[in-house]
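Asker: Provided below are the primary sequence and the corresponding predicted coordinates.
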Amino acid sequence: MMNLIFLFQDTIPAAVVDSTAAAPAAAVESVNYFSLLLKGGVMVVPILLLLFFTLYVIIERALYYGKVTKQNDALINEVRYQLTSGKIEAAQISASKDGTATGNILESGISLIGRPLSEIEGMMEKQTNVEIGMMEKKLGWLGLVAGIAPILGFIGTISGVIKIFYTISVTENISIGSISGGLYEKMISSGLGLIVGVVAYSGYHYFNMVIDGFSLRIQRVIIQFVNIITVGK
């Protein structure tokens, strides 16, 4: 009987320790990240606005590039067939109906067939510059956000640290809880700013890679077009 009593005395404290150890773990797992984000300070608001703007620009540009940079290998073959058949107007209509940057550039060259080759190449080069300029539109905003967002986050953290030390100097009360709590709340703005900056930076350079790839492809198309009209002569 005494052994049974001692056994209960040993197991009950262990159960209490296990339950108290599990409580903090449950509290840590139930962190509300949205409410945690709102504790980042005033700078969180402009950073979130920059995030929404960045996502808008990225989505808008991605849809635009998907339309104008679409590669249609059948277009140049169709233009070749119509030009060798003497159907210049039909070739121009086919290029204009393609609805891509490549079609617009080919249309500009077809419209000058019969003029000196240098004029045709010059017009196609100008149209290429116009199309690339349209593709580069709004990319500057992504570069700007990539530089501004981390700085705003850093400003939010610095302002929070200043407030913490000002409170300490006034109250003369230094505690690990007050310092660490204030620091993690203010570092949220830095983390969020870096995330927005990375998203904008990645979008900026990815789209520039898309434009570079288009520039290479269009140079090949222009060479093919020049060969078509040169052989036709």
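Answerer: Okay, I see it.
Asker: every contact and neighbour count from this point should use C-alpha atoms.
Answerer: OK.
Asker: so who does the residue nearest to the spatial centre of the chain touch?
Answerer: For the chain, the residue sitting closest to the mean C-alpha position, by C-alpha atoms, centre = their mean, is Gly203 at 3.1 Å. By C-alpha atoms under 8 Å, 6 or more residues apart in numbering, Gly203 lies in contact with Ile58, Leu142.
Asker: same thing with the one 5 residues further on?
Answerer: Shown in contact with Asn208 (C-alpha under 8 Å, 6+ apart): Glu136.
Asker: that one: helix or strand, and which one exactly?
Answerer: Per DSSP states H and E: Asn208 is located in helix 176-232.
Asker: report the distance from that helix to the chain centre.
Answerer: 6 Å (C-alpha atoms, centre = their mean, to the nearest Å).
Asker: put this beside the first:
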Amino acid sequence: MTFSFSVILMQVSADLQSEGAFSQLVRYFNEGGLFMWPVLICVILGLAIFLERLVTLNRADINTRQFILDVKEALDNGGIPAAQELCASTRGPVASVFNAGLLRADEGFEAAEKAIISYGSIEMSFLERGLVWLSLFIALAPMIGFTGTVIGMVEAFDAIESAGDISPSIVAGGIKTALLTTLAGLIGAIILQVGYNYCVSKIDKLVVEMEESSIVLIDSISAMEKGKPLSGGESSEA
């Protein structure tokens, strides 16, 4: 099976070089049979989820360090209302978590800490939305491809049995058609896996920023209760 799959890959590469790539892919798609359609649907849906997450996660990414400095300055100059206004006008999960903590800041830093933890979990679930479906399509694409290959092999052996002769053209043609679904499923899964890993790494980065920023906000609220300035010392260091 490994040798046959390698031969198919070499033949596909040679055909793509000799003919137009798009027309050749269409021909292979048609030769793959009905199981190529569910594989294609998995890839299209997976790519749609990835693109939606890509846009959302990139929009959620902000300059966290500068945002923290701006919040501290707002707390020093205008108090909690000014900081809330800044958070409300800033996109991203860090600003949303800050806003949730500031809403409870008048009840003490412990209440603000609980609000930050609770809202942080909610924001994390928003960031991970759709990834379960993306991982499902990553698993389904090759599985559907393997199923199509098994059915194609059965049909190929049926053709050999009906012909009553092990002709190289019958054997090679049947195996080629059967393996095309596996090839399509694996290629689709590889593409989606790359997108999934990118989304996970982006989410991990945002979660770390939320956690680090939350600690800074809690310390800032605690310092406010003690009447200490927030932005002066750190601004001079920057």
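Answerer: Perfect, I can see it now. These figures come from a predicted structure and were not determined experimentally.
Asker: now the TM-score, please.
Answerer: Once superposed, chain against chain, the TM-score is 0.84 (TM-score structural alignment, normalised by the length of structure 1); 209 aligned residues with a C-alpha RMSD of 1.9 Å.
Asker: before we move on, back to that, any idea what the residue nearest to the centre of structure 1 aligns with in structure 2?
Answerer: With TM-score structural alignment as the matching criterion, the partner of Gly203 of structure 1 in structure 2 is Gly195.
Asker: tell me which residue lies farthest from the centre of structure 2.
Answerer: Gly164 (50.5 Å).
Asker: next, the contact list for the counterpart of it in structure 1, please.
Answerer: When structure 1 is aligned by TM-score structural alignment, Gly164 of structure 2 is paired with Glu172. If a contact means C-alpha under 8 Å, 6+ apart, then Glu172 of structure 1 has no contacts.
Asker: what's the burial count for the corresponding residue of structure 2 for Leu183 of structure 1?
Answerer: In structure 2, the residue matched to Leu183 of structure 1 (TM-score structural alignment) is Ile175. A count of neighbours around Ile175 of structure 2, defined by other C-alpha atoms under 10 Å, yields 23.
Asker: ok, the nearest residue in space to Ile175 of structure 2 that is not next to it in sequence - contacts?
Answerer: Leaving aside its sequence neighbours, Ile175 of structure 2 sits nearest to Met153 (C-alpha to C-alpha, 6 or more residues apart in numbering; 6.2 Å). Counting by C-alpha under 8 Å, 6+ apart, Met153 of structure 2 makes contact with Gly174, Ile175, Ala178.
Asker: hang on, isn't the second one packed against Gly152?
Answerer: Yes - here Ile175 of structure 2 reaches Gly152: they are 7.3 Å apart, a contact under C-alpha atoms under 8 Å.
Asker: burial measure for Gln224 of structure 1, as a count.
Answerer: Burial of Gln224 of structure 1 is recorded as 15 neighbouring residues (other C-alpha under 10 Å).
Asker: without its sequence neighbours, what residue ends up closest to the alignment partner in structure 2 of it?
Answerer: By TM-score structural alignment, Gln224 of structure 1 lines up with Val216 in structure 2. Leaving aside its sequence neighbours, Val216 of structure 2 sits nearest to Ile68 (C-alpha to C-alpha, 6+ apart; 7.9 Å).
Asker: quick check: the one you found vs Glu211 of structure 2, distance?
Answerer: As defined by C-alpha to C-alpha, to the nearest Å, Ile68 of structure 2 lies at a distance of 13 Å from Glu211 of structure 2.
Asker: more crowded one of the two?
Answerer: Ile68 (19 against 16).
Asker: quick one: what's aligned to that one in structure 1?
Answerer: Matched by TM-score structural alignment, Ile68 of structure 2 corresponds to Ile76 in structure 1.
Asker: quick check: next helix or strand after the helix or strand that match falls within?
Answerer: Ile76 of structure 1 belongs to helix 73-84 when assigned by DSSP H and E. Downstream of helix 73-84 of structure 1, the first helix or strand assigned by DSSP H and E is helix 88-97.
Asker: what residues in structure 2 pair up with that following helix?
Answerer: So helix 88-97 of structure 1 sits over residues 80-89 in structure 2, by TM-score structural alignment.
Asker: contacts for that stretch?
Answerer: By C-alpha under 8 Å, 6+ apart, stretch 80-89 of structure 2 touches Val71, Lys72, Ala74, Leu75, Ala95, Ser96, Phe98, Asn99, Leu102, Leu103, Ala105.
Asker: including neighbour count and distance to Glu85 of structure 2, could those residues go into TSV?
Answerer: As requested, those are exported to TSV (neighbours: other C-alpha atoms under 10 Å; distance: C-alpha to C-alpha, whole Å):
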residue	neighbour count	distance to Glu85 of structure 2
Val71	25	10
Lys72	25	13
Ala74	20	9
Leu75	22	11
Ala95	25	10
Ser96	21	11
Phe98	28	11
Asn99	24	9
Leu102	26	10
Leu103	16	11
Ala105	22	14
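Asker: and the gap between the residue nearest to the centre of structure 1 and Thr102 of structure 1?
Answerer: Gly203 of structure 1 is 23 Å from Thr102 of structure 1, by C-alpha to C-alpha.
Asker: could you do Lys186 of structure 1 as well?
Answerer: Counting by C-alpha to C-alpha - Lys186 of structure 1 and Thr102 of structure 1 are separated by 50 Å.
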